[in-house]
Each structure stands twice: as structure tokens, then as C-alpha cells.
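Novice: got a structure for you, letters missing:
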């Protein structure tokens, strides 16, 4: 079991939230497909991937027990499943649907625990589906995306912002004697005056530069200089630079999500940020398929359906704030 490769210690808040969501996915799989003989091994592998996973799964199990009044159903061992007669291994479609629906009660509680939008230390924050622009004391502007939060600390020798969650677009007032620093997970971005986006999440952090240039300090103490049209993503596999056009930089400012060859799971996770609830996606094979397109995040449910439609999958609402991706 490993620590988060970018934080080097306790998992960041965004990673904990991601683990809670994945735990909900796993519990839903167990409840919906108890006859699947591969699930125990797959679940064990996920539990061992990070120290936050067993805690998140235990929380999901407690939520299920409270919601259903029953102990959570365990996935059968492979030998036990093979010993069952075919009639016992095969569930009628109606029962399968009922298993999904009964999981909704647990998922509601899990979602409430996974999405704590209030951050006590934040100076500025947005709710789910909200975007907001704030002007700082030096005249700089910060535009916050959905479910994002920052702290601001201005001193004589510098201006310091920490992105606690989500993503933000900065238009920084030039002042060479007072550098503007943005901390976002594993990276620190330094500028004197420019326009750029910074985002942070469970997989790392990214920077996209619209105007001017920035310096990005990495966990290994290396520094990368980015100019207008450059982007950089730092994750567990390293640092990745790529060019972007102007319309590809922070398109969420105009209510759009631009996707180019990302996996369905990644896109669903991103659009999920704009929904007041959570989307569960038990199908790994579907999640690995690739998507390219431009989606309207001001209409997140419709955007999700547009992502899923080419793959003959659908978005189903099990309960208020609980959605699940199903193959038709």
C-alpha cells in the first residue's frame, strides 16, 4: 500500500473524495453482481493501491448497513461461485435491477460523505454548478470554476494564493517586485503579470497559459517555464507538456468542456463535478473507451448522455443526486 506519489504524505482532500467515490462504485458492483467470481480479486487489488482505499470502503460498508439495515453482501469466492448451480448463479433481470436500486440508499450516504463542499479555510469558494469571478486587493482577478476554493495571502514581498480544490483562471496585475504565487497540490506557479489557468485533483495538477509566461516548480525542485499556448500536467507518471489553442484554454469559462481522446471514465468524472451529487460507473471496459468532443457543462446531465450515447450506454438516475452509468 503506497502513499500518494505527488503529496508524499497524507492524501490530499481531493484524493480522499475520489477514494470515497470509487468505494461507492465497488460496493455497487458487489451488490449488483454477487455471482461475478473475478470481483474479490479486483476489489483486493484496489484496496491495496492506496492507504485511503480501505478506509473509504469501510465507510461505504457502514453506510450500506445503515441504509439497508443489513450487512453488505460480500463477493463470493471463486470456488464457492463455481459450486453454485447455474440456476442459482443466474439472476432474473428484475432482481438485477432491484439490486441496483437498493444500492441507491447506500450511495446517497456515501455521496454525502464524499462531497463536503464547505472548506473552513477557504477565502473564496464556489458551489456545484457555480462559477464566480472575484477581484483581489491588487486588482488581479480570479475566476473560479464549479466546486473550487482558494485562500489568499498578500504580503509586502509577494502575493500568495493556494488552490484548495477545483480549478481557477487568473488574470494577474503586473508587479515585478511582488511575485504572484499559486500553490496547487504538487506544483507552485510563479508569475509577475499574466493570464493562466491552474487546476488540481486526485490525479495531480495542471497549468494552461493564455498570456505571458509562468514558472512552474515541481516536487523534485525542477522548474519549467511555460509561455502562451503551453500547458503542463503533473501526475504520478511525471510531467507532460502540450500545446493548446486559445479556445482550448479553460473552456469552462464559457460553459464548455473540450475533450480530445480522453477516456469515458475521465470525462464522466469531469462532468460529474458540475452535478449536485455523484455518478457511479461500475463498467471498467466502457470507462476505458476514448472520447473526443465539445460538451455543454451548463447542462451536465445532457452532456453525460452525449458522452455515453455512441457506446450504447445510458445515464440512469437511481435517486435524487445519485446517477449510474449502464449499458443498454
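Specialist: Cool, got the structure. Small disclaimer: the values here were computed from a predicted structure and weren't measured.

Novice: alpha carbons only for contacts and neighbour counts from here, please
Specialist: Fine.

Novice: and after the lengthiest strand in the chain, which helix or strand comes next?
Specialist: Secondary structure of the chain per DSSP state E: the longest strand is strand 158-171. Next helix or strand after strand 158-171 toward the C-terminus (DSSP states H and E): strand 180-184.

Novice: chain center to that following strand: distance?
Specialist: 21 Å (CA atoms, centre = their mean, to the nearest Å).

Novice: If you count neighbours, what's buried in the longest strand of the chain?
Specialist: Within strand 158-171, the residues scored as buried using 16 or more other CA atoms under 10 Å are 159-171.

Novice: Residues contacting that strand, please?
Specialist: Outside of strand 158-171, the residues that reach it under the criterion CA atoms under 8 Å, 6 or more residues apart in numbering are 14, 122, 140-154, 177-185, 193-201, 250.

Novice: Put this next to the first one:
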């Protein structure tokens, strides 16, 4: 991110513009010219995309609120500056509570804080508003909202390791994919890849549900257990992890491939690539690969595959590298 090079006034102007575009992109009378102007604004600076994504998250929160009859006011005892993102977006979207934000907090409708975090080329450590610590893997994005009766995180993409502050009366909910992870205080890892989610528990216990729309809290994990789920799963798949499990090697900047089939290795590799690696044919997925790699140097792993495996690389029309198996030599007569 380059926000450190901007003045406060410049940063505020980007926030104002993001709120404006959030309103216009959801308006029924939004014209083609406006959409074109938005696309130009969105692409003009990395912070534009960052702030707009934050506004979209606030919009999604506000969609669940009653329709307004009056403007939003800052919560009692809270300076407007700390509520800038929420108050601005909620007011321009005309989704403010008639009773005011303080009443919204008491009723559990509104958070008293909203935070948006993202990482790009480096692992990032952040502290959430409740004091919980989170480590974000490369190319990860999440939001945190603190409600009266619970703390909510939405993992929008990537992978994060959580050390959650213990609070039995204020559970911590992570929404990832179509499911959720519910905890009170623990250490665990969540990885979201495309539409699949994997949860690894290090300490404490968590409840994992594969579909947040279903009743019940899901299945309980204990230390050294993991859960996987994808859309359509009624229940997550639970398994045990072992001492040599390498799921958290990313925290040390490493990717460990322990003699994995390429079909299993590709999701682990692709989370670090700008252009995902593809299989030319399903049989290539059975070829096995191993080694320990620096997560910032995985492009070199891709280019080296033909030197260590019986494969060659091509590119598809989208520019993705494609792994193809070498044709077998015909038997000599």
C-alpha cells in the first residue's frame, strides 16, 4: 500500500470518493458514463480499490438494517473521526437507523467499530479492535466488525492465523466461504482458496459449520485437528493433523510440498501466483512433486518444473501457465 505517502486530506478525499462511488454503483439510475468513470477512478491508485472494497463491506452490513427516516448520528461517546468510514457510507447510502447508531449498537444491529485489512507482497501482523492478533498471509483481505453480542471477521480472500482474545460472553465468528468458525479464545488458521476452506486448530477449540445458513454451531475441533468444507457440504470433513504437518509453514515464509500429487500441490502454489498454474490434462495431476520453497519465489518453481518432472509448459489464451505431460517414447521394435 502507498497510503503512507498521502496527506490526511488526500486520504480523506479518497474515502469520500469511495463512498460516493459505492452509492452510485448501487443506484438504479447509474449511467454507462458513470460506470466508465468509476472504472477509471478505481484503477487510478491502489488505495482507490482498497477503500472501495471497505465501503462495499459496510454496504453489506447496512443492507440488514431497517430502512431510514433520519440521518445517522455518531454513537454517544465516540468521536466522528473513528466512525468516519461507517457514518459516511451509511449516510450516503441512506441506510441509517431511525433510532440512531447508539440504539443500533444496543440492539445488536450496528458495530461500534469496523476495520478493513489487506496484505499484498508481505506477511502482515495486525491487531483487531478487540485486541485479537491476526497474521495475514500474502494476498489476503479481511474485515472486522465489533457488535454488542459478538465479534465478526469476514475472510474475503487468502489465509490468516488468529490468536483470539478470550471472552466467553462475546464470541468471535469468522465467516469464510459459505461457512463459519465460532470461537471464544484460541489459536487457529483459516485458508480460503476459491470456494474451498480449510481450518487448522493449534490451541483451544472451535466450532466449524460448512453452511452459515443452517441451524446449529457445527462440529467441534480440538487441538491438532483440521476441517475442510466447500459449497454444498452439509457438514465439514474433519481429520487429524500430525507433528510434521506443514500447513503453517507460510508463517515462516515457506511452502512445503511433501511428495504431493500436482493436483493437491496446485492450490498451495497458486495462492502465491498472479496467474494460477493449470493442468493440461487430468493425468498430469497424478505426477508427484516435493521440496521446500520460499513463498516469494514460486514463479521460479513454476519455470523449473520441466527440469525436475516429465512435463513441459505452455500458456492458455488467458496467459495462465499450463503443465503438460511429456509424450512417451514409443517402444523400440
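Specialist: Now that the structure is in, tell me what you want to look at. Just so it is clear, the structure is predicted and the values come from calculations on it, not from any experiment.

Novice: Next, the TM-score between them, please.
Specialist: Overlay of the two chains. TM-score (TM-score structural alignment, normalised by the length of the first structure): 0.56; 212 aligned residues with a CA RMSD of 3.1 Å.

Novice: In strands, which of the contacts of strand 158-171 of the first structure appear?
Specialist: Filtering the contacts of strand 158-171 of the first structure for strands - DSSP E - leaves 141-144, 149-154, 180-184, 195-201.

Novice: In ChimeraX, how would I select just the buried ones from the residues you listed?
Specialist: One line in ChimeraX is enough to select the buried ones among those; burial here means 16+ other CA under 10 Å:
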select :141,142,143,144,149,150,151,180,181,182,183,184,195,196,197,198,199,200,201
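
Novice: quick one: the strands in the stretch 201-333 of the second structure?
Specialist: Taking DSSP state E, counting those that start in this stretch as the test, the strands found in the stretch 201-333 of the second structure are 206-209, 219-221, 225-229, 237-240, 254-261, 278-279, 288-294, 311-315, 321-325.

Novice: what's the most buried one of those strands?
Specialist: Mean neighbours per residue, mean count of other CA atoms under 10 Å, is largest over the strands of the stretch 201-333 of the second structure for strand 206-209, with a mean of 25.

Novice: against the first structure, where does it fall?
Specialist: The alignment of strand 206-209 of the second structure onto the first structure (TM-score structural alignment) spans residues 214-217.

Novice: Check stretch 161-178 of the second structure too.
Specialist: Going by TM-score structural alignment: stretch 161-178 of the second structure matches residues 169-186.

Novice: After the longest helix along the first structure, which helix or strand is next?
Specialist: The helix that spans the most residues within the first structure, counting by DSSP state H, is helix 93-114. Using DSSP H and E, the helix or strand that follows helix 93-114 of the first structure towards the C-terminus is strand 124-125.

Novice: tell me what that following strand is packed against?
Specialist: strand 149-155 (3 or more CA pairs under 8 Å, 6 or more residues apart in numbering; DSSP states H and E).

Novice: What range does the strand it packs on cover in the second structure?
Specialist: Going by TM-score structural alignment: strand 149-155 of the first structure matches residues 141-147.

Novice: repeat for stretch 32-52 of the first structure
Specialist: The alignment of stretch 32-52 of the first structure onto the second structure (TM-score structural alignment) finds no residues at all.

Novice: if I read this right, residue 173 of the first structure contacts residue 139, doesn't it?
Specialist: Yes: counting by CA atoms under 8 Å, residue 173 of the first structure does reach residue 139; the two are 6.1 Å apart.

Novice: Neighbour count: those two, which is higher?
Specialist: Just comparing residue 173 of the first structure and residue 139: by other CA atoms under 10 Å the higher neighbour count belongs to residue 173, 17 against 12.

Novice: for the more buried one, what are its contacts?
Specialist: Applying CA under 8 Å, 6+ apart, we find residue 173 of the first structure in contact with 138-140, 192-194.

Novice: among those residues, which ones are buried?
Specialist: The neighbour count (16+ other CA under 10 Å) marks 140, 192-194 as buried among the contacts of residue 173 of the first structure.

Novice: Export those residues as JSON lines, with columns for distance to residue 42 of the first structure.
Specialist: Shown next, in JSON lines, are these (distance: CA to CA, whole Å):
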{"residue": "140", "distance to residue 42 of the first structure": "48"}
{"residue": "192", "distance to residue 42 of the first structure": "48"}
{"residue": "193", "distance to residue 42 of the first structure": "48"}
{"residue": "194", "distance to residue 42 of the first structure": "46"}
